[in-house]
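> have a look; sequence and predicted model below, questions after that.
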Amino acid sequence: MSSCSSADSAASSSYSSSKEQSENEERQTWSWLELPRDVTAAILLKLGAVEILTSAQSVCSSWWSICKDPTMWRAIDTHNWGNVFNLPYNLEIICRHAVDRSCGQLVDINVEHFCTDDLLKYITDSTSHLRRLRLFFCYDISDEGLCKVVGKLPLLEELDISIGTITKDALEVIGQNCPKLKSLKFNMKDSRCSHIESDDEALAIARTMPELCHLQLFGNKLTNTGLCAILDSCSHLESLDLRHCFNLNLEGPLGKRCTEQIKDLRRPNELINDYPFCALMGDSGLFYIDNLLGFSDRDFLSDVDYQDDLYAFLDGSDFSDNVSYYFDPDTYY
């Protein structure tokens, strides 16, 4: 009897424990679904447009309703790590759906790697309130395409058109049509080995963007002439990033002027550890570093020289110690 009683007691205890666990899980599930709508919306916004449209919105009717709300789409982020060819969905179609859901309320959009002239036109036709536009690594956006739409961006304050095909012609049109522009990122592959000099972009910026407060020109070919023009015209500049602008000489009076006039100055030879587009990590290790840092002329360097250059651009530690640092998602995006 004692043995049976003990077994019954154990079975009862196990059942109670299992029932309690089940009830706890049920309470946790209901507590998640019963979150206030604005809290759930804030959580979903952390996912980004692609994740919301391809998965999150289908979880339940409550999330579907929230994901249809135009206020969810005032800012659209279509980050994609640059892998636009092997995805199970079409990023341009997803982006158009996201823009449609904003119902004209779009103010901030990040369309990197895959934006085209047609998609950019679709975006700018859909809103007149855009304040932030990021078109990093969009080689399918042309001067002509960009010039056709900037007239619809009178409220634009921040623009990133780094690493693409945009020239000084489009920069001038942007400056003429976007009087509220405060921040410009116009980064490119640096020309460390080619020694080509050009002040075209710098002079276009100086002529048409006097209200700039923040300017990043990583790898630009400008000389002291172009820099002086920017300093003369853009009197509100607070930050200026000139890293890898190796045609500049800031050792004399110009360097002193930059230090006195600019609160946050990044000089040509400063470290690039915090620059987000240094390299990507692939199956075989670190690659694209030639491409993104602009070492298209690597063939002109010996292997020793090449390693020395990389060593100099890091923080002085061994190259192998920095490989994992170069692909930190929190830094990259």
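Yep, that arrived.
> from now on I want contacts and neighbour counts done on CA atoms only, so please keep to that.
Fine.
> which SSE is immediately downstream of the top helix by length along the chain?
Across the chain, the helix with the greatest residue count (assigned by DSSP state H) is helix 2-33. In the C-terminal direction, the helix or strand that comes right after helix 2-33 (DSSP states H and E) is helix 37-45.
> now the longest helix of the chain, how far from the centre of its chain.
Remark: helix 2-33 is offset 49 Å from the chain centroid, using C-alpha atoms, centre = their mean, to the nearest Å.
> so that helix versus helix 37-45, what angle?
90 degrees (axes from the mean of the first three to the mean of the last three C-alpha atoms, to 10 degrees).
> the strands in the stretch 101-250 of the chain, which residues?
With DSSP state E, counting those that start in this stretch as the criterion, the stretch 101-250 of the chain has strands at 108-110, 132-134, 158-160, 183-185, 214-216, 239-241.
> how far does the third one sit from the chain's center?
Strand 158-160 has its C-alpha centroid displaced from the chain centroid by 10 Å (C-alpha atoms, centre = their mean).
> what packs against that strand?
Applying 3 or more C-alpha pairs under 8 Å, 6 or more residues apart in numbering; DSSP states H and E, one finds that strand 158-160 makes contact with strand 132-134, strand 183-185.
> give me the residues contacting it.
Counting by C-alpha atoms under 8 Å, 6 or more residues apart in numbering, strand 158-160 makes contact with 131-136, 181-186, all of which sit outside it.
> out of those residues, which is nearest to Gly164?
Phe136 (7.2 Å; C-alpha to C-alpha).
> contact partners for Glu144?
Applying C-alpha under 8 Å, 6+ apart, we find Glu144 in contact with Ala170.
> can you give me the distance of it to Thr124?
Separation of Glu144 from Thr124 (C-alpha to C-alpha, to the nearest Å) stands at 15 Å.
> and Ile66, by the same measure?
Relative to Thr124, Ile66 is positioned 25 Å away (C-alpha to C-alpha).
> looking at those two, which is more packed in?
For Ile66 against Thr124, the residue with the higher neighbour count under other C-alpha atoms under 10 Å is Thr124, and the figures read 20 against 17.
> structure two is appended below for comparative analysis:
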Amino acid sequence: MLSTVKTVIVTEPSIPTVASSSVLHRLPPLPSWTELPDDLTANILQRLHTEEILVTAQEVCSTWWRVCKNPNMWRIMDLDHEHCRRYGLKEFKNICRCAVDLSQGKLVELKLTGLAVDLSINYATERSSQLRCLTLSESQIMGYVLPEAIKKLPRLEELHLCVMLIPNPTDLETIGISCPMLKSFTYRNHWVVNLDVSEHVVAIGKTMPNLHHLQPCGKWIENRGLEAILDGCPHLESLDLGRCKGLDMQGALVKRCFEQIKDLRLRPVSPPSISYQDGDYDSDSSYYDIYSSSDSDEENDSIHYEYN
């Protein structure tokens, strides 16, 4: 007797019956995305670029509009001119001013990127006296604009500059005097070659006594510049001189660096058998990280760095 074989044909899901529909009706409805807590909505919106929030997001619904009007939404701001090119320079300036106005003085961290920064920096600092961290990246700022803008930031603790025009030593003294709480200072310049920053770091040593972290970028620095930093910045924990030539790191000076600074980054020594081009040192991969340790004084004193 032959066995009966059942053929099963897979079809599209069946249409829900009245009984199954009643089960679905008993499930609690999913919450609307407009009913999320305001702090969670703000957290989501803050992942957008500032101009996207102002131009698009706040126009989506009344909930997002309300959240975007809260000053706490604008405590941290990152404005990049590259993202606003389709709006033009005037529109970029207006976007920055609108965002600063919405912060109502609660802005604590600001990053401005692009060539149009000088159009907005004064307006931002005039209305943001509580600012703690300022970053100006890939910016071309006139020499007189920067110190005048930073004069208005007495609570500033971090200043990071990646600018095309180097502040002169007098400007750095003005910044140091105006910002007595400054703990971290970074200066980078990728456009000026063979830059001697000896006078600049001397100015830093004179006027920034509370620095914990310092990264000056230049092609040349003399020993007197390093000594001024060690004398004037007793709280310094990290010092990055990885792009600087000119130091004669021997004996007492190198010993003092190890004793005073926990994290010291120096230009690497050229092995005698290898001829390095000057540009080879500009890549971050060529840095040596040198940390202060519990080694004996004799071991530290015997370290000798040569600079070509």
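Looks like it came in fine. These numbers come from a predicted model, not from an experiment.
> among the strands of the stretch 101-250 of the first structure, which is nearest Gln28 of the first structure?
In terms of C-alpha to C-alpha, the element of those nearest to Gln28 of the first structure is strand 108-110, at 34.6 Å.
> would you turn the strands of the stretch 101-250 of the first structure into CSV with distance to Thr259 of the first structure and mean neighbour count?
What follows is these, written out as CSV (distance: least, C-alpha to C-alpha, whole Å; neighbours: other C-alpha atoms under 10 Å):
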stretch, distance to Thr259 of the first structure, mean neighbour count
strand 108-110, 32, 19
strand 132-134, 28, 20
strand 158-160, 24, 20
strand 183-185, 19, 21
strand 214-216, 15, 21
strand 239-241, 10, 19
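> which one's the longest helix in the second structure?
For the second structure, the helix that runs over the most residues, judged by DSSP H, is helix 88-103.
> other residues contacting that helix?
Counting by C-alpha under 8 Å, 6+ apart, helix 88-103 of the second structure makes contact with 50-51, 54, 69-75, 79, 81, 84-85, 107, 116, 119-120, 123-124, 127-128, all of which sit outside it.
> tilt between it and strand 109-113?
Helix 88-103 of the second structure and strand 109-113 are oriented at 180 degrees to each other (the same axes, to 10 degrees).
> now helix 88-103 of the second structure, how far from the chain's geometric center?
Centroid displacement of helix 88-103 of the second structure relative to its chain, using C-alpha atoms, centre = their mean, is 20 Å.
> mind listing what the counterpart of Leu230 of the second structure in the first structure touches?
Using TM-score structural alignment as the criterion, Leu230 of the second structure maps onto Leu231 of the first structure. When contacts are counted by C-alpha under 8 Å, 6+ apart, Leu231 of the first structure is found next to 206, 237, 258.
> residue nearest the centroid of the second structure?
In the second structure, the centroid-proximal residue (C-alpha atoms, centre = their mean) is Thr135; its distance is 5.5 Å.
> so it sits right up against Leu110, yeah?
Yes: proximity of Thr135 of the second structure to Leu110 meets the contact threshold set by C-alpha atoms under 8 Å, at 6.4 Å.
> what comes up buried for the longest helix of the second structure?
Within helix 88-103 of the second structure, the residues scored as buried using 16 or more other C-alpha atoms under 10 Å are 89, 92-93, 95-97, 99-103.
> what does stretch 285-292 of the second structure give?
Residues Tyr287 are the ones in stretch 285-292 of the second structure that count as buried (16+ other C-alpha under 10 Å).
> tell me how far that stretch lies from the chain's centre.
Between the centre of stretch 285-292 of the second structure and the centre of its chain there are 21 Å (C-alpha atoms, centre = their mean).
> equivalent analysis for stretch 150-158 of the second structure, please.
What separates the centre of stretch 150-158 of the second structure from the centre of its chain is 15 Å, taken as C-alpha atoms, centre = their mean.
> mind listing what's buried in it?
150-158.
> whereabouts in the first structure does it align?
Stretch 150-158 of the second structure falls opposite residues 150-158 of the first structure when the two are matched by TM-score structural alignment.
> ends of that stretch, what's the gap?
Across stretch 150-158 of the first structure, the terminal residues are separated by 13 Å (C-alpha to C-alpha).
> could the strands of the stretch 101-250 of the first structure be laid out in CSV, adding distance to Lys263 of the first structure?
Converted to CSV, the strands of the stretch 101-250 of the first structure look like this (distance: least, C-alpha to C-alpha, whole Å):
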stretch, distance to Lys263 of the first structure
strand 108-110, 27
strand 132-134, 23
strand 158-160, 19
strand 183-185, 15
strand 214-216, 10
strand 239-241, 6
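> for those strands, which one sits closest to Ser2 of the first structure?
With C-alpha to C-alpha as the criterion, Ser2 of the first structure lies closest to strand 108-110 of those, at 71.1 Å.
> neighbouring contacts of that closest one?
Counting contacts by C-alpha under 8 Å, 6+ apart, the residues outside strand 108-110 of the first structure that touch it are 74-79, 130-135.
> one more: stretch 127-140 of the second structure?
Residues outside stretch 127-140 of the second structure that contact it (C-alpha under 8 Å, 6+ apart): 100-101, 104-118, 125, 152-165.
> apply 7 Å and report the result again.
Around stretch 127-140 of the second structure, the neighbours that count as contacts under C-alpha atoms under 7 Å, 6 or more residues apart in numbering are 105-115, 117, 152-153, 155-165.
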